[in-house]
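Q: Build the 3D model from these lines:
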Amino acid sequence: MNTATPSAQEQSSSLQGIKVLDLSRVLAGPWSGQLLGDLGADVIKVERPGAGDDTRSWGPPWLRDEAGNPTEDAAYFFSANRNKRSLAIDISTAQGQSLIRELACKADVLLENFKVGGLKQYGLDAESLLKLNPRLIYASITGFGQDGPYATRAGYDFLIQGMGGLMSVTGRHEREEGAGPQKVGVALTDVMTGLYATVGVLAALAAREKTGRGQHIDVALLDVQVAALANQAANYLIGGIVPERMGNAHPNIVPYQDFPTADGDMILAIGNDAQFARFCEVAGHPEWASDARFSTNRARVENRATLLPLIRQATVFRPTQEWIVALEQAGVPCGPINRIDQVFDDPQVKARQLRVTLPHPVAGTVPLVANPIRLSESPVQYRRAPPLRGQHTDEVLADWLGLSDNELRRLKDDAVIR
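A: Now for the predicted structure:
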């Protein structure tokens, strides 16, 4: 377990000096903000006074304080809000809107995921803020984008997984018991949208170095999900084949799925004919590799209905770990199907320090999942645990805007900030 603390290496963070104003909530936008923060940016999370990000209430489970009592913050919130400072401000007030405009004039990047036009009523839309700060990179994340017939609709991950085709290729085959469309077990479309938004922000920062100008970034969950159909989209666009649900099987590779073992299940991920031949040796059936029905991947795909039962009859006689040891020695890609607790107990996961622990003002410490990006010269830094709601309000307004204690007190008296 890696206990992360601030270090002198902060000076070498990739995005040090970049200021990000994060008006987003839930997952896609905050995921982007967290990634920018991990890379060294100063990320200010703007939250509603008294409520905060929606995901603070999406429990159980709840973070527990040092005495073991549940707090008001759900575990969900901690997945996407590391390396941020929280500013609780009421943007429905004229004073709150004025503060956001001032902050936007100091910012390099603004993230928001309001409905299309939702911030225009406050004068906080891209057009308005880019006039005030032409160098601002204004990233809008929505369900369906800034134009088109669905632009004003609300978009949620589950909805987009269905509309964007992912659920049509996820789940048991139609001919199997329990068949039907199935969502992915993680809000994957939100996560991918956060990643695409971050790529857009980095590209816009690079472009600004050349032009001196910021720009408006339009990222939509539906667009991202369609783009992320990857080979399944290509199968349809080029091959004219409408992909169908295949359970854990692969449409283009065989064998590439789960198989039963003597004590559970394992994954075989055979990507070429040489790997298949080595598997056949380990399985005690070298004749499969020379059989014209199975000798090439093209033939195996065409004859999967014949081959897969044969493989299942072989794999069921050995326990999972025995298969993994034997197949790894033969250079055949394979692995177990781990529960989440088993993931964090895996020796490779431990070796890569994918669990980090950060100090937290209420819980003492909080465990989080590490950023997977390994940069040799400007490493990811874990500077702050996900913040308490409004934890840094005074600090941020004094830091970014230079507000005095008296000015902060007046804003609190007027219920603009908390």
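Q: alpha carbons only for contacts and neighbour counts from here, please
A: Fine.
Q: List of residues touching stretch 219-237?
A: 139-145, 155, 157, 160-161, 163-166, 189-190, 192-193, 196-197, 241-243 (Cα atoms under 8 Å, 6 or more residues apart in numbering).
Q: Just the residues you listed: which are in helices?
A: Members of the contacts of stretch 219-237 lying in helices (criterion: DSSP state H): 157, 160, 161, 163, 189, 190, 192, 193, 196, 197.
Q: Can you tell me the closest non-neighbouring residue to the second one?
A: The one in question is residue 160. residue 222 (5.8 Å; Cα to Cα, 6 or more residues apart in numbering).
Q: before we move on, which element is the one you found in?
A: helix 221-227 (DSSP states H and E).
Q: buried set for whichever helix or strand comes after that helix?
A: Next helix or strand after helix 221-227 toward the C-terminus (DSSP H and E): helix 230-239. Judged by neighbour count using 16 or more other Cα atoms under 10 Å, the buried positions of helix 230-239 are 232, 233, 235.
Q: now stretch 395-407
A: Those would be 395, 396, 397, for stretch 395-407 by 16+ other Cα under 10 Å.
Q: quick one: which of these is nearest to residue 407?
A: The nearest member of the buried residues of stretch 395-407 to residue 407, counting by Cα to Cα, is residue 397 at 9.8 Å.
Q: my read: that closest one touches residue 403, true?
A: Yes - at 5.9 Å, residue 397 and residue 403 qualify as touching, with contact defined as Cα atoms under 8 Å.
Q: show me where the stretch 1-150 of the chain has helices.
A: Here the stretch 1-150 of the chain has its helices, by DSSP state H, counting those that start in this stretch, at 28-38, 94-106, 126-132.
Q: again with the stretch 201-350 of the chain
A: Under DSSP H, counting those that start in this stretch, the stretch 201-350 of the chain gives helices at 221-227, 230-239, 273-283, 287-290, 297-302, 304-315, 320-329, 340-345, 347-351.
Q: To compare with the earlier structure, here is another sequence to fold:
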Amino acid sequence: MTAGPAGAGAPPARGPLAGLLVADFSRILAGPYATMLLADLGAEVVKVEGPGGDDTRTWQPPVRDVGGEATSTYYLGVNRNKRSVALDLKDDGDLAAARELARRADVLVENFKPGGLARFGLDYETVAATNPAVVYASISGFGSGPGGRSLPGYDLIVQAISGLMSLTGDPDGSPYRAGVAVFDVMAGLHATIGVLSALNLRHSTGRGQHVEVDLLSSALSGLVNQTSAHVAGDVVPFRMGNSHPSLFPYEPLPCADGDLVVTAGNDGQFRKLCDVLGLPELPDDPRFLHNEDRTANREELRPLLVERLRTRSKTEWFRDIIGAGVPCGPINTVDQGVAFAREIGLDPVVTVGEGAAAVPSIRNPIRFSDTDADYRLPPPSLDEHGTEIRRWLTEGEETP
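A: Predicted structure coming up:
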């Protein structure tokens, strides 16, 4: 593993990836999310930005005042634990620094259009010629093949093309996108898995390799039962609102003061649900005996359940139904979701940094028995660490 440019007085990296150097040439979401996860686990991540900075620095509102500067919360959400250096790859000196960083890196992550870094000598083949141990991860929208390499890789476009939007929304309404860039996040997770897998193999071979992830492949994999319905069952899934194609009840159902999501995923859970609702006869009704029966006869079963649920509040039913061992939950706003995580002891928010530069952030979801995620640095301002990184790259490989 390669020592990184840790600044004087900076907290030492901990975690299972401590000592790993990641050159992050990515921007926006999929790549930065992947490199933040690696950084949380101890890797030293150098975020290489163009002179104008990561695009998401300008994606606002909302913003947070960080050290007197209004900073995009979108950018803050995926860039903690990194050091920023602004390099203009069209400048000879900056390009030399970028190439030297790539030569020293254990991992390089980029999401330029396929082939976009070749003109700078930063493509996989060129980097691997001087750094054969590098694990080089490329994230694109539609892959590096001739049919997809020129297509722009935005999450919303992939939500449309993959079929996700055709599944989202009311049955008689328009298709909707998901409320978050779900395939950017998924591709970032897949890239992280690919990087860690290649690093594990490197222990025995001494060589890195090129890891490629594209949003469309991540999308088709992530659509799981829906794409399986097509390729294995010759079915074209369609919008069902909040209903599930293969389960019932598995959707929001109205109570006296709002909806409660109820998910009785097997016959035993359905029987427990009916006991709580005071409908003990339903599980033995031939129309509702097994899941396939309940799914086929959902229009007959739904009003029977709703009639009982409307007699009490969603909070009261939530307490009793959960107490009976049947999964259910209220439909929360984001703030209520964070609050609920706090209530059950998940400690979802961590504060990174100190004083005016402190930034609240959502905790890394991975927990280890012997190590834990490490929150050393708040998201950097543009070129915040440029001087120390350039000095490190020109003066030698020892940590300053």
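Q: TM-score, when you put one on top of the other?
A: With the length set by TM-score structural alignment, normalised by the length of the second structure, the two chains reach a TM-score of 0.93; 388 aligned residues with a Cα RMSD of 1.7 Å.
Q: Please pick the buried ones from the contacts of stretch 219-237 of the first structure.
A: Buried among the contacts of stretch 219-237 of the first structure (16+ other Cα under 10 Å): 139-145, 155, 157, 160-161, 164-166, 189-190, 192-193, 196-197, 243.
Q: Please pull up the equivalent of residue 21 of the second structure in the first structure.
A: Aligning on TM-score structural alignment places residue 21 of the second structure opposite residue 19 in the first structure.
Q: Contacts only, for that match.
A: So residue 19 of the first structure contacts 41, 42, 43, 44, 106, 107, 108, 109 (Cα under 8 Å, 6+ apart).
Q: same thing but at 10 Å, please
A: Contact partners of residue 19 of the first structure, counting by Cα atoms under 10 Å, 6 or more residues apart in numbering, are 36-37, 40-44, 103-104, 106-110, 400.
Q: From those, list the buried ones, please.
A: 36-37, 40-44, 103-104, 106-110.
Q: Rebuild these as a markdown table, extending it with distance to residue 127 of the first structure.
A: As requested, these are exported to a markdown table (distance: Cα to Cα, whole Å):
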| residue | distance to residue 127 of the first structure |
| --- | --- |
| 36 | 23 |
| 37 | 25 |
| 40 | 27 |
| 41 | 24 |
| 42 | 24 |
| 43 | 22 |
| 44 | 21 |
| 103 | 16 |
| 104 | 12 |
| 106 | 16 |
| 107 | 15 |
| 108 | 15 |
| 109 | 14 |
| 110 | 13 |
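Q: Just the closest of those to residue 369 of the first structure, please.
A: For those, the nearest to residue 369 of the first structure is residue 37 (14.4 Å; Cα to Cα).
Q: residues near the residue lying closest to that closest one once chain neighbours are set aside, how many?
A: Distances taken as Cα to Cα, 6+ apart place residue 83 nearest to residue 37 of the first structure, at 5.1 Å, with adjacent residues excluded. Residue 83 of the first structure: 26 surrounding residues under other Cα atoms under 10 Å.
Q: Which residue in the second structure occupies the aligned position of residue 83 of the first structure?
A: So, by TM-score structural alignment, residue 83 of the first structure is matched to residue 81.
Q: which of the helices of the stretch 1-150 of the first structure sits most buried?
A: helix 28-38 (a mean of 28; mean count of other Cα atoms under 10 Å).
Q: looking at it, residue 348 of the second structure is touching residue 366, isn't it?
A: No - at 11.5 Å, residue 348 of the second structure does not count as touching residue 366 under the criterion of Cα atoms under 10 Å.
Q: ok, the two, which is more surrounded?
A: residue 348 (17 against 10).
Q: State the distance from that one to residue 296 of the second structure.
A: Using Cα to Cα, to the nearest Å, we find residue 348 of the second structure at a distance of 40 Å from residue 296 of the second structure.
Q: Can you get me a residue count around the spatially closest residue to residue 65 of the second structure that is not a sequence neighbour?
A: The shortest distance from residue 65 of the second structure to any non-neighbouring residue, by Cα to Cα, 6+ apart, is to residue 71 (6.1 Å). Residue 71 of the second structure has 22 neighbours, counted by other Cα under 10 Å.
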